[in-house]
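Asks: this one's sequence-less:
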């Protein structure tokens, strides 16, 4: 999709917030905001770190306009922090982690719709949006792993990440998969972190290999680590 069209589309959602005041406030919440929150809010969140600057700015502005109307405690305060306006990926990921904690206050049905939308974006045509979807969905799942209704999502996302980690041609997607898998492993079994530690070692080896041509490949590191485990 054309970047100008994307930025204008996200800006239009923000313009709708002008109707969420005064006597129309309740009707707006029940109709328009519900549709935006359920269907389009996850996409807005993912494009906060779009490759295109104009799209990022449009999404940030729209999010600021909609946040006060969503009635989620602590949500607006996140937008005043430095990481919300930062273009660094690490800052975006920190924002997503904090945002996920706030969104988990919502009903299970709302969170369920967010997960569905994020998982659909695993097939986005833009690698950075695919990586953002992986980050967002894994953060939500790691906070809600005790809810039986989300178990199918957990297994689906975990299996998808394992596949993408080895097959994706995009470094940003592979890195997102490593991070997300570690997060999900810790959430699923907090008393035993050996698996997540192994993922961390593989990820560290992978980063070292990028800078050291003589470094061992991740597959060899994984085999050696597995041989050490009793």
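Replies: Looks like it arrived, so ask away. These numbers were taken from a predicted model, which means no experiment stands behind them.

Asks: drop to CA atoms for contacts and neighbour counts, all remaining ones
Replies: Fine.

Asks: which element is the residue nearest to the spatial centre of the chain on?
Replies: Nearest residue to the geometric centre of the chain (CA atoms, centre = their mean): residue 136, 1.6 Å. Secondary structure assignment for residue 136, by DSSP states H and E: helix 127-143.

Asks: which is the next helix or strand following that helix?
Replies: Helix 127-143 is succeeded, C-terminally, by helix 151-167 (DSSP H and E).

Asks: give me the residues contacting the helix holding residue 136.
Replies: 46-47, 49-51, 93, 96-97, 100-101, 104, 115, 118-119, 121-124, 150, 153-154, 157, 161, 170, 172-173, 176-177, 179-181, 183-184, 187-188 (CA atoms under 8 Å, 6 or more residues apart in numbering).

Asks: select only the buried ones of these in PyMOL?
Replies: Provided next is the PyMOL selection string for whichever of the contacts of helix 127-143 are buried by 16 or more other CA atoms under 10 Å:
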select buried, resi 46+47+49+50+93+96+97+100+101+104+115+118+119+121+122+150+153+154+157+161+172+173+176+177+179+180+181+183+184+187+188
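
Asks: how much space between the spatially closest residue to residue 176 that is not a sequence neighbour and residue 11?
Replies: Counting by CA to CA, 6 or more residues apart in numbering, residue 176 lies nearest to residue 131, which is 5.5 Å off, once chain neighbours are set aside. Distance, residue 131 to residue 11, by CA to CA, to the nearest Å: 23 Å.

Asks: okay, one more to line up with it:
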């Protein structure tokens, strides 16, 4: 899907929020929850028109969710900024809102976001990695941690060593840092650090072998 189509799709969804009232409200709010992860991920799309469409649509749909913390985020500099560091601040802030006020939705948010690890755009892959790690680092729900912590950690380690895109590798490193520093990750930390160390050693060995083969 090209940038124009992505921007139009997000904008149309925002316009539909005008009909999320009365008898249709509950059904539309369910659609909002289904769309929220993708809206958040494309808020830092590579295309400025897509970013603007997502920003406007979030302004339209957040009021329907009736969570004051989400509404407050709409006025923050991190929401309005196009800088990567500000966007990552926003992801941590919205992950906090999700884990505090929408705990019953975090499972579906995580599932949708993990799917975006395979998105055709490296920047969206990176965004998904950081959002997943932010939610996991802030969640104390054992069901969520058991279902996703090891899976996400493994995907981050793999992408950090294999991805050709600098933004993906850098975000993997930052996301791994969130998981390893989280107090909720204590029971996973030892095995994860061992796995990370093994992956780094294997990657270094492969690079050394490639260099040796090149010189022969």
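Replies: That came in fine, so what should we check first? These numbers were taken from a predicted model, which means no experiment stands behind them.

Asks: neighbour-wise, which of residue 131 and residue 11 of the first structure wins?
Replies: Between residue 131 of the first structure and residue 11, counting by other CA atoms under 10 Å, residue 131 is the more crowded of the two (23 against 20).

Asks: quick one: contacts for the closest residue to residue 98 of the first structure other than its chain neighbours?
Replies: Excluding its sequence neighbours, the residue lying closest to residue 98 of the first structure (CA to CA, 6+ apart) is residue 78, at 7.7 Å. Residues in contact with residue 78 of the first structure (CA under 8 Å, 6+ apart) are 84, 95, 98-99.

Asks: now, of those, which are buried?
Replies: Buried residues within the contacts of residue 78 of the first structure, counting neighbours by 16+ other CA under 10 Å: 84, 95, 99.

Asks: so how far is residue 89 of the first structure from the second one?
Replies: Using CA to CA, we find residue 95 of the first structure at a distance of 10 Å from residue 89 of the first structure.

Asks: next one: the last one
Replies: Distance check for residue 99 of the first structure against residue 89 of the first structure: by CA to CA, it reads 15 Å.

Asks: and residue 183 of the first structure, what pairs with it in the second structure?
Replies: Per TM-score structural alignment, the equivalent position to residue 183 of the first structure in the second structure is residue 178.

Asks: let me know the secondary structure of the aligned partner of residue 167 of the second structure in the first structure.
Replies: Matched by TM-score structural alignment, residue 167 of the second structure corresponds to residue 172 in the first structure. With DSSP: H, G, I helix; E, B strand; the rest coil as the basis, residue 172 of the first structure sits in helix.

Asks: and residue 172 of the first structure, how far is that from residue 10 of the first structure?
Replies: From residue 172 of the first structure over to residue 10 of the first structure the distance is 24 Å, taken as CA to CA.

Asks: now swap in residue 54 of the first structure and tell me
Replies: 10 Å.

Asks: between the two, which one's more packed in?
Replies: A count of neighbours by other CA under 10 Å puts residue 10 above the other of residue 54 of the first structure and residue 10, at 24 against 15.

Asks: after the helix or strand encompassing residue 9 of the second structure, which helix or strand is next? Please name it.
Replies: Using DSSP H and E, residue 9 of the second structure falls within helix 3-16. For helix 3-16 of the second structure, the following helix or strand on the C-terminal side (DSSP H and E) is helix 25-42.

Asks: now that next one and helix 122-138, what's the angle there?
Replies: Relative orientation of helix 25-42 of the second structure and helix 122-138, computed by axes from the mean of the first three to the mean of the last three CA atoms, to 10 degrees: 110 degrees.

Asks: picking that back up, save the buried ones among the contacts of residue 78 of the first structure as JSON lines, and put in secondary structure and distance to residue 28 of the first structure too.
Replies: Supplementary listing: these in JSON lines, determined by DSSP: H, G, I helix; E, B strand; the rest coil; distance: CA to CA, whole Å:
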{"residue": "84", "secondary structure": "helix", "distance to residue 28 of the first structure": "26"}
{"residue": "95", "secondary structure": "helix", "distance to residue 28 of the first structure": "27"}
{"residue": "99", "secondary structure": "helix", "distance to residue 28 of the first structure": "23"}
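
Asks: cool, thanks, signing off.
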